[in-house]
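*Asks:* Structure for the following, please:
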Amino acid sequence: MNKQELINKYKELWNEHSPFYEPIPYTSMVELFLKELKQLDEPQPVKVPQFVADWIEVCKEHLTTSLYTAMNPNFMKENNQSFDLILWIKKTSNQDLFARAWLDGYEVEKEKRYLVKIKGNIKENTLVYGELLERYFFTKGFTLGNAIYHHTHKELEEADFGWVFDCEGVEVQEVE
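*Replies:* Alright, predicted model coming up:
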């Protein structure tokens, strides 16, 4: 809740012509107001990608306690960080997000996951990653032990399956 929302809420509660008006004892109203007012000072964690969360943790635990240094692309390069992280931090809006995550805490964004199937009447049509085999392959729709059926876009790209997103013969479904 932001400051203006809190002000508007209490204008409604204290206005006897408002449909939300309730004759609440003065002391109860003050207690409720003070409780909600305290929440205004509590910063909310921001959402960042996993690679950003990983970098923040590495910096704080092993490399630097300086926000300025952690955001420096040259420092990232010196510490073998991914090109994705460097590109991400160069965006102005992401710099603000990174600083807030560093100072106030963060939650990791859940990456979208996809189920990939070949269209048509094909028995072995579902793309899976077999953890025991350490490779991707197409199989029937039943569940295999130690197989991953839902993949991130990045995982598919890195495994040279990025083409599935543009192929008319393949169905790509976003899953939870």
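
*Asks:* switch to C-alpha atoms for all contacts and neighbour counts from now on
*Replies:* Fine.

*Asks:* top helix in the chain by residue count?
*Replies:* The residue-count maximum for a helix in the chain (DSSP state H) belongs to helix 26-40.

*Asks:* I'd like the structure of this one too, to check against the first:
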Amino acid sequence: MTKDEPKKVVIPQFVDDWIEKAKVYYGDEVEPLRIIFWVGDYVDDTESHYEWLKNIYNQKLLLNAIVNGYEVED
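*Replies:* Here you go, the predicted structure:
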């Protein structure tokens, strides 16, 4: 990482799963907004981690992860 690169955020495994599912749906080189669209459309209240997505901090974390890269928490 260079001095000007943003620090990668750390996300839960289930969020990484959402992102990876979106990539399968749209193809590996996915535009960030398509990932957000997929998560917004396909993660619903039947998903066990749906409540995580309702939190504004977590929404910002998801956006940051998609744009700047991320690591999955241990």
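
*Asks:* per the alignment, residue 21 of the second structure corresponds to what in the first structure?
*Replies:* Using TM-score structural alignment, the partner of residue 21 of the second structure in the first structure is residue 58.

*Asks:* Okay, buried residues for the one helix or strand that match maps to please.
*Replies:* Using DSSP states H and E, residue 58 of the first structure sits in helix 50-58. Using 16 or more other C-alpha atoms under 10 Å as the test for burial, helix 50-58 of the first structure gives 52, 53, 55, 56.

*Asks:* how close does the most centrally placed residue in the first structure sit to residue 151 of the first structure?
*Replies:* Centroid-nearest residue in the first structure, with C-alpha atoms, centre = their mean: residue 109, separated by 1.0 Å. Distance, residue 109 of the first structure to residue 151 of the first structure, using C-alpha to C-alpha, to the nearest Å: 15 Å.

*Asks:* ditto for residue 14 of the first structure
*Replies:* For residue 14 of the first structure, the distance to residue 151 of the first structure equals 52 Å [C-alpha to C-alpha].

*Asks:* Can you find the partner of residue 71 of the second structure in the first structure?
*Replies:* Alignment note (TM-score structural alignment): residue 71 of the second structure maps to residue 107 of the first structure.

*Asks:* ok, the nearest residue to that match once chain neighbours are set aside - contacts?
*Replies:* Nearest non-adjacent residue to residue 107 of the first structure, counting by C-alpha to C-alpha, 6 or more residues apart in numbering: residue 47, 4.8 Å away. Listed by C-alpha atoms under 8 Å, 6 or more residues apart in numbering, the contact set of residue 47 of the first structure reads 101, 106, 107, 108, 109.

*Asks:* that older thread, with the second structure superposed, average distance for the next helix or strand after the helix holding residue 58 of the first structure?
*Replies:* Following helix 50-58 of the first structure in sequence order, the next helix or strand is helix 67-70 (DSSP H and E). Superposed on the second structure, helix 67-70 of the first structure shows a mean distance of 2.6 Å to its aligned residues (mean C-alpha distance after the TM-score superposition for the first structure).

*Asks:* Run a quick neighbour tally on the closest residue to residue 135 of the first structure other than its chain neighbours.
*Replies:* Nearest residue to residue 135 of the first structure in three dimensions, chain neighbours excluded: residue 129, at 5.6 Å (C-alpha to C-alpha, 6+ apart). Neighbour count for residue 129 of the first structure, taken as other C-alpha atoms under 10 Å: 18.
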